[in-house]
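Predicted model and sequence follow; I will ask about them next.
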Amino acid sequence: MSIVALLRENSAPTEDDVRRAVAGNLCRCGAYPNIVKAGVSAGKRKS
């Protein structure tokens, strides 16, 4: 949900933008790099 909110405000987020957006979320699986890539990719598709 954090990335959806980010994409509403910024249609082309950088990796740093996505990292800041998900900074408050806890993920125990270690998938943060993939989550960041997915957020950036979603922004590129939306543009």
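Received, thanks. Numbering: from 1, shown residues only.

C-alpha from now on. contacts and neighbour counts both.
Will do.

Specify the local secondary structure of Ala38.
Under DSSP: H, G, I helix; E, B strand; the rest coil, Ala38 falls in the helix class.

okay, now the one to match up with it:
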Amino acid sequence: MAVYKDGDKWRVIYRYTNWKGEKKQTQKRGFTTKKEAQAWEREIMLKQ
């Protein structure tokens, strides 16, 4: 659950624990704005 500036783009790293108790991490890069990155992060959090 972190948004980072990656050069001129934004990157989101999202860590969570799945239903088996395993720790997982997913990330997505290439957002042009911080708001876009945060919106994607919120969407992923709602799916979990």
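Alright, I've got the coordinates. Worth saying up front: this structure is predicted, and the values here are computed from it rather than measured.

TM-score for these two?
The TM-score (TM-score structural alignment, normalised by the length of the first structure) is 0.40; 27 aligned residues with a Cα RMSD of 2.3 Å.

in the strand or helix carrying Asp16 of the first structure, what's buried?
Using DSSP states H and E, Asp16 of the first structure falls within helix 15-21. Residues 15, 17-19, 21 are the ones in helix 15-21 of the first structure that count as buried (16 or more other Cα atoms under 10 Å).

next one: stretch 2-13 of the second structure
Within stretch 2-13 of the second structure, the residues scored as buried using 16+ other Cα under 10 Å are 3, 10-12.

related to what we said a few turns ago, which neighbouring elements make contact with the helix holding Asp16 of the first structure?
helix 2-9, helix 32-46 (3 or more Cα pairs under 8 Å, 6 or more residues apart in numbering; DSSP states H and E).

Now with 6 Å, please.
Counting contacts by 3 or more Cα pairs under 6 Å, 6 or more residues apart in numbering; DSSP states H and E, there are no secondary-structure elements packed against helix 15-21 of the first structure.
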